[in-house]
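Novice: fold the following, please.
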Amino acid sequence: MEPFTKLSSRVVVLPVDNIDTDQIIPARFLKTTDRTGLGASLFADWRYLPDGQPDPAFVLNYPENQEAQILLAGDNFGCGSSREHAAWALLGWGFRAVISTSFADIFRNNALKNGLLPVTVPPEVHQELVRLLGRDPSQTVTIDLETQTLSWAGGETHFPVDPFAKDCLLRGVDELGYLLSLEQEIAAFEARRLSG
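Specialist: The predicted structure is shown next:
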């Protein structure tokens, strides 16, 4: 997993409330346990026309959004089923962070465990970002995980993040990687335990 420290990026604006995990990655794409290639199915029912061609009216298909690594979504993002594939699809497309006013708990946990940062902001900050990026989509937003700050032209806010998840993201490790990083301490503890 790539460490997440500081990210400055253009933003894909999709301010739709209650985007559930079946909209993020439809159930027909859940036949795999491998995350490879799932980015192509992200928002598939919105992103593609009935003939399979990309819908030019959908924000993910705008040429200027192809390199964006931040998604600005509406309230209650990631609600619905608990599929980890939703986080995999967002990461597979190239997103490293999602900004919203709230996230479903299971989605937030899946995102953090896979290296995708959910950034919760107050409604007034969300509205300001939607307005700013609506006027000038070329604006970039910066997320600094160390200081837990989100900044943009003319503003800044702090966001909450679980301390353990923050440590893992900064180091670029998942939970197993974290445990493996403590291998020497674990071995020393076991040696003391067995000798005592």
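Novice: can we go C-alpha only for contacts and neighbour counts from here?
Specialist: Will do.
Novice: okay, now residue 124: neighbour count?
Specialist: Using other C-alpha atoms under 10 Å, residue 124 has 10 other residues around it.
Novice: which secondary structure state is assigned to it?
Specialist: Secondary structure, DSSP: H, G, I helix; E, B strand; the rest coil: residue 124 is helix.
Novice: and residue 131, by the same measure?
Specialist: Going by three-state DSSP: residue 131 is helix.
Novice: I'd assumed residue 142 was in a strand, is it?
Specialist: Yes - the assignment for residue 142 is a strand, going by three-state DSSP.
Novice: now do the same contact list for it.
Specialist: By C-alpha atoms under 8 Å, 6 or more residues apart in numbering, the contact list for residue 142 reads 6-9, 150-152.
Novice: what do you get for residue 113?
Specialist: Counting by C-alpha under 8 Å, 6+ apart, residue 113 has contacts 165, 174-175.
Novice: another one to check against the first:
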Amino acid sequence: MTPINELKSKAMPLPLPNIDTDQIIPKQFLKRIERTGYGDFLFYDWRYNLDVPDSITPNASFVINKPEYHGAQILIAERNFGCGSSREHAAWALNQFGFLAVIAPTFADIFYSNAGKNGIILVRLQEDHVKTLMGRSTKNPDSIITINLEHQTVTDDEGFHARFEIEPFRKFCLLNGYDDISLTLQHTEALTSFEAAHEKRLWAMPKSHLAGANQPAI
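Specialist: Modelled structure (predicted):
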């Protein structure tokens, strides 16, 4: 996971509430074995014209296909973004498409956790602030929004300024680029020491633990 402190980008407006994870990444794509390539299926049912299965074409009216928003790393949505199932694929799809942040009034709890673990900053702002940014990005697609994670601020080139809250641990992981695995690996020395000490105290372990570890019963 790449460390992130300050993000400067134009933003893609998606003025819809209750965007669920099946809309973010439809269920038929969850069968894939790979963990990569999900960006191609982000917002699939909205992104493409699916009326003729043998001739699927991009939906030119959907924001993700509008050339003026290409390269946007910030998505702006309405309340309750990421509701629905707990699929982590939703966070994968957003990240692999190129989004590094989502701004909305509220997020579903499980999606909020999944996104943070996949390097996406979720910014909760009050509804009128979200509408302001949404309107500016709609009117001027080249408008730049700056998210400063260290200072927990959102600004734009038209004078907007707001502060957002984020849990200290989530902020620490995003600033340092730690997912669950890389965070655990920061404690390799302590884990090695624990395992060495554990080997010396096998006599103190219950038989069920020893049997599970293929150790001889005492």
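Novice: fetch the TM-score of the aligned pair.
Specialist: TM-score of the superposed chains, computed with TM-score structural alignment, normalised by the length of the first structure, equals 0.93; 196 aligned residues with a C-alpha RMSD of 1.7 Å.
Novice: what about the most centrally placed residue in the second structure, distance to residue 73 of the second structure?
Specialist: In the second structure, the centroid-proximal residue (C-alpha atoms, centre = their mean) is residue 115; its distance is 2.6 Å. Counting by C-alpha to C-alpha, to the nearest Å, the gap from residue 115 of the second structure to residue 73 of the second structure is 14 Å.
Novice: circling back: tell me which entries of the contacts of residue 142 of the first structure lie within helices.
Specialist: Per DSSP state H, helices hold no members of those.
Novice: hang on, the earlier thing: show me what contacts the alignment partner in the first structure of the residue nearest to the centre of the second structure?
Specialist: Applying TM-score structural alignment, one finds that residue 115 of the second structure aligns to residue 111 in the first structure. Residue 111 of the first structure sits next to 84, 87, 117-118 when contact means C-alpha under 8 Å, 6+ apart.
Novice: do that again at 6 Å, thanks
Specialist: Residues near residue 111 of the first structure by C-alpha atoms under 6 Å, 6 or more residues apart in numbering: residue 87.
Novice: what do you get for the one 10 residues further on?
Specialist: For residue 121 of the first structure, the set of contacting residues under the criterion of C-alpha under 6 Å, 6+ apart consists of residue 101.
Novice: need the counterpart of it in the second structure.
Specialist: By TM-score structural alignment, residue 121 of the first structure lines up with residue 125.
Novice: for residue 159 of the first structure, same thing?
Specialist: So residue 159 of the first structure corresponds to residue 164, using TM-score structural alignment.
Novice: where exactly do the strands run in the second structure?
Specialist: In the second structure, the segments counted as strands under DSSP state E are 6-14, 48-49, 57-58, 74-77, 101-104, 121-124, 144-148, 153-156, 161-163.
Novice: distance to residue 174 of the second structure added to these, as CSV?
Specialist: Output for these, formatted as CSV (distance: least, C-alpha to C-alpha, whole Å):
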stretch, distance to residue 174 of the second structure
strand 6-14, 11
strand 48-49, 32
strand 57-58, 33
strand 74-77, 16
strand 101-104, 11
strand 121-124, 8
strand 144-148, 12
strand 153-156, 15
strand 161-163, 17
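Novice: neighbours of the aligned residue in the second structure for residue 134 of the first structure, how many?
Specialist: Alignment note (TM-score structural alignment): residue 134 of the first structure maps to residue 138 of the second structure. For residue 138 of the second structure, the neighbour count with other C-alpha under 10 Å is 18.
Novice: what's the answer for residue 162 of the first structure, then?
Specialist: Neighbours around residue 162 of the first structure, by other C-alpha under 10 Å: 9.
Novice: same thing with the one 4 residues further on?
Specialist: Around residue 166 of the first structure there are 20 other residues, counting by other C-alpha under 10 Å.
Novice: what's the closest non-adjacent residue to it?
Specialist: Of all residues not flanking residue 166 of the first structure in the chain, residue 145 sits nearest, at 7.3 Å (C-alpha to C-alpha, 6 or more residues apart in numbering).
Novice: how much space between the aligned partner of the one you found in the second structure and residue 7 of the second structure?
Specialist: When the second structure is aligned by TM-score structural alignment, residue 145 of the first structure is paired with residue 149. Counting by C-alpha to C-alpha, the separation of residue 149 of the second structure from residue 7 of the second structure is 8 Å.
Novice: residue in the second structure matching residue 63 of the first structure?
Specialist: Matched by TM-score structural alignment, residue 63 of the first structure corresponds to residue 67 in the second structure.
Novice: hang on, the earlier thing: okay, the contacts of residue 113 of the first structure in TSV with neighbour count and distance to residue 80 of the first structure next?
Specialist: Shown next, in TSV, are the contacts of residue 113 of the first structure (neighbours: other C-alpha atoms under 10 Å; distance: C-alpha to C-alpha, whole Å):
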residue	neighbour count	distance to residue 80 of the first structure
165	20	22
174	18	24
175	13	24
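Novice: tally of neighbours for the aligned partner of residue 76 of the second structure in the first structure?
Specialist: Residue 76 of the second structure maps onto residue 72 of the first structure when the alignment is built from TM-score structural alignment. Per other C-alpha under 10 Å, the neighbour tally for residue 72 of the first structure reads 22.
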